[in-house]
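S.K.: the sequence isn't on hand, but the structure is:
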């Protein structure tokens, strides 16, 4: 496979993430009772899907949330690896459109805030609606904007979005509120745990972007991370889901370009390159007194990576799985 072939493929017209995801959203609504999720109509006619606040939800609801976050362009599965391992159950992700699915849809990059009943409601939005309404500079770099007559946004939240936020999202997407579906679940829920662990590949794509690796050279990718047990508190739950990726995540990327560039990416990508590496995420978070932005951003990456240079056929591996920190995090 030569460079010209890969470049030609990269110029193929990109799909609409909101159109691609519509059948998945319809299926989630249709199967709501079996999945133990609650579907309701909001004050402004929007569709609200509770996957873990008042609803019980579950692992399958979280798996489907993960696929919806990917804009319908990826597959999320729950698998078992070594049964003798302390944490044998894994969340595995694959997409043939890693850049668009992960950065153009799944990445929680849309910062949303409104005042609601005297309190600030702040949340990060992920999923395909970002490609319609978010003003993130990332979309300029991707050269992508969606065009669809409906939209779906996923929120990591412990309550339903207020009407003021729904109105803002719909206006940003240039849609009526009744064309908007918002799916939400807290980090501490079963569904929330799965959909966050399913971000292992997205974290690798984001780190690649931070390292200034040419995104159009990332041709394909897959990733897996251990499924952490949910924790009742937000900080503990956030810690476990981050640790699943930072200390247990494994990623395979297939890239065009030179073998030298592929090796450089592999060498820099693992989380152990961060100065904050080495302790459970909840401990790191406590050490910076809850200031998320004080944490080294290079920490947010998978534990182990393999980067394959398609032109030469060479593969470069770096990093390692740290089962000791995983067990410390998951058991505490």
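M.R.: Thanks, I have it. This is a predicted model, so every value here is computed, not measured.

S.K.: all contacts plus neighbour counts: C-alpha atoms, from now on.
M.R.: OK.

S.K.: quick one, helices of the stretch 151-300 of the chain?
M.R.: For the stretch 151-300 of the chain, helices defined by DSSP state H, counting those that start in this stretch occupy the ranges 163-173, 190-197, 200-210, 234-246, 259-268, 281-287.

S.K.: and the third one, what does it pack onto?
M.R.: Right, helix 200-210. If contacts are counted by 3 or more CA pairs under 8 Å, 6 or more residues apart in numbering; DSSP states H and E, helix 200-210 sits against strand 89-95, helix 98, strand 218-226, strand 250-255.

S.K.: run through who's touching whichever helix or strand comes after the shortest one.
M.R.: Per DSSP states H and E, helix 98 leads on to strand 110-116 as the next helix or strand towards the C-terminus. Contacts to strand 110-116, defined as CA atoms under 8 Å, 6 or more residues apart in numbering, come from residues 120-126, 130, 134-136, 162, 164-165.

S.K.: could you redo the last one with a cut-off of 10 Å?
M.R.: Outside of strand 110-116, the residues that reach it under the criterion CA atoms under 10 Å, 6 or more residues apart in numbering are 120-127, 129-131, 133-136, 153, 155, 161-166, 168-169.

S.K.: mind listing what's buried in the helix or strand that that strand is followed by?
M.R.: Elements were assigned by DSSP H and E; along the chain past strand 110-116, the next helix or strand is strand 119-126. Buried residues in strand 119-126, defined by neighbour count with 16 or more other CA atoms under 10 Å: 121, 123, 124, 125, 126.

S.K.: check stretch 135-150 too.
M.R.: Of all the residues in stretch 135-150, those buried under the rule 16+ other CA under 10 Å are 139, 144, 145, 146, 147, 148, 150.

S.K.: including secondary structure and distance to residue 257, could those go into CSV?
M.R.: Listed next are the buried residues of stretch 135-150 as CSV, based on DSSP: H, G, I helix; E, B strand; the rest coil; distance: CA to CA, whole Å:
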residue, secondary structure, distance to residue 257
139, helix, 23
144, coil, 22
145, coil, 26
146, coil, 28
147, coil, 31
148, coil, 33
150, coil, 37
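
S.K.: what is the neighbour count of the residue lying closest to residue 134 once chain neighbours are set aside?
M.R.: Computed as CA to CA, 6 or more residues apart in numbering, the closest residue to residue 134 that is not its neighbour in sequence is residue 110, at 5.8 Å. When neighbours are defined as other CA atoms under 10 Å, residue 110 has 20 of them.

S.K.: here comes the other one, which I'd like you to weigh against the first:
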């Protein structure tokens, strides 16, 4: 099945949003109508949210084409609770939907709003050059956007998103959760597979050859400070994320991909992410992009049956970040 033949990620996510709304009380989230008629779901702003809500939101981010679970793992003994992700359609689920690639901003100064949008609404708006390469286009009449933010976007951003998606605002769902919240932490760490897909793309590995993928990363404890919380979610992947990709084509290519994928190859590897972020004075784009990678990878070449292992879990740096 090619990306062009894939089902609508927004239609699949819309059904998951309805289930999220129906369970709002038990998930400790808030549901309301915004000023433009959009549905707004607070999963970690004024509402406390929950880990269970984060799991469901992570699946919404993947457009209903991924399975996300919370499991216990011995890979990180001091931090055993782990977010596990799997997709049989990883390119569309991760890059056409889950990837936080839509920059949304409005205003200046203290009242300014800025957030990176993830989720299936991206596949309707197609504002990123990446979509020209993916070959995937959604055509749903409803859209769902997920924001890593402590508050909902202002009306100006809502109307822009609806316009770019080609829908009426009342057909738009916006889910938001701060990085410091429990749900926010889960949905960011659930990008462990997406991070590997994105780096494979940066390494020029043909995306159509990535057949299936799974990943896991430890669930970090939340922290009220934004930089610390952001650091922990990144470190969960950089120093303890584990990914297994199944690829077609030559085994030599699979071996090279495995060797180049882990975070250990980055010039900025070796310090908790919060320290790296402060070193660059908060300039996210000054950080080596090769750092955003899982710690350990396995790449299986389907034609030959060979598997190639690279990278390692760094428990010392994980502890330095999480404690």
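M.R.: In hand now; what should we look at? Computed from a predicted model, the values in this text were never measured in an experiment.

S.K.: where does the TM-score land?
M.R.: The pair, once superposed, lands on a TM-score of 0.98 when counted by TM-score structural alignment, normalised by the length of structure 2; 323 aligned residues with a CA RMSD of 1.3 Å.

S.K.: to residue 87 of structure 1, which of the helices of the stretch 151-300 of structure 1 lies closest?
M.R.: With distances scored as CA to CA, the stretch of the helices of the stretch 151-300 of structure 1 nearest to residue 87 of structure 1 is helix 234-246 (10.0 Å).

S.K.: how big is the offset of the closest one relative to structure 2?
M.R.: After superposition onto structure 2, the average distance of helix 234-246 of structure 1 to its aligned residues comes to 0.2 Å, using mean CA distance after the TM-score superposition for structure 1.

S.K.: what span of structure 2 is that helix aligned with?
M.R.: Aligning helix 234-246 of structure 1 against structure 2 (TM-score structural alignment) gives residues 226-238.

S.K.: check stretch 214-222 of structure 1 too.
M.R.: Against structure 2, the aligned range for stretch 214-222 of structure 1 is residues 206-214 (TM-score structural alignment).

S.K.: how long is that stretch from one end to the other?
M.R.: The first and last residues of stretch 206-214 of structure 2 sit 18 Å apart, counting by CA to CA, to the nearest Å.

S.K.: so how far is stretch 22-36 of structure 2 from its chain's centroid?
M.R.: A distance of 22 Å separates the centroid of the chain from that of stretch 22-36 of structure 2, by CA atoms, centre = their mean, to the nearest Å.

S.K.: could you tell me where that stretch falls in structure 1?
M.R.: On the basis of TM-score structural alignment, stretch 22-36 of structure 2 is assigned to residues 30-44 in structure 1.

S.K.: how about residues contacting that stretch?
M.R.: Contacting residues not belonging to stretch 30-44 of structure 1 are listed as 24-26, 28-29, 46-62, 160-164, 166-167, 176-178, 180-183, 185, 191 [CA under 10 Å, 6+ apart].

S.K.: run the last query once more with 6 Å
M.R.: Outside of stretch 30-44 of structure 1, the residues that reach it under the criterion CA atoms under 6 Å, 6 or more residues apart in numbering are 47, 48, 49, 50, 51, 55, 56, 57.

S.K.: follow-up on the earlier one: any buried residues in the match of helix 234-246 of structure 1, and which?
M.R.: Of all the residues in stretch 226-238 of structure 2, those buried under the rule 16+ other CA under 10 Å are 227, 228, 229, 230, 231, 232, 233, 234, 235, 236, 237, 238.

S.K.: out of those residues, the closest to residue 245 of structure 2 would be?
M.R.: Using CA to CA, residue 237 comes nearest to residue 245 of structure 2 of the buried residues of stretch 226-238 of structure 2, at 15.5 Å.

S.K.: just give the closest residue to the closest one, not the sequence neighbours.
M.R.: Closest residue in space to residue 237 of structure 2, ignoring its immediate chain neighbours: residue 294 at 5.1 Å, by CA to CA, 6+ apart.

S.K.: am I right that that neighbour sits in a strand?
M.R.: No. Under DSSP: H, G, I helix; E, B strand; the rest coil, residue 294 of structure 2 sits outside any strand and is assigned coil.

S.K.: residue in structure 1 matching it?
M.R.: Matched across to structure 1, residue 294 of structure 2 falls on residue 302, judged by TM-score structural alignment.

S.K.: its match reaches residue 252, doesn't it?
M.R.: No. With contact defined as CA atoms under 6 Å, residue 302 of structure 1 does not reach residue 252; the gap is 10.2 Å.

S.K.: who has more neighbours, those two?
M.R.: For residue 302 of structure 1 versus residue 252, the count of surrounding residues by other CA under 10 Å is larger for residue 302: 33 against 22.

S.K.: enumerate every residue touching that one.
M.R.: If you count contacts by CA under 6 Å, 6+ apart, residue 302 of structure 1 has them with 245, 246, 249, 250, 270, 271.

S.K.: wait, doesn't the last one sit right on residue 304?
M.R.: To tie it back to what came earlier, the one meant is residue 271 of structure 1. No. Taking CA under 6 Å as the definition, residue 271 of structure 1 is not a contact partner of residue 304, at 7.9 Å.

S.K.: who has more neighbours, these two?
M.R.: When neighbours are counted by other CA under 10 Å, residue 271 of structure 1 and residue 304 differ, and residue 271 comes out ahead with 28 against 25.

S.K.: and that one, what pairs with it in structure 2?
M.R.: Taking TM-score structural alignment for the superposition, residue 271 of structure 1 sits opposite residue 263 in structure 2.

S.K.: what separation is there between its match and residue 170 of structure 2?
M.R.: Separation of residue 263 of structure 2 from residue 170 of structure 2 (CA to CA): 42 Å.
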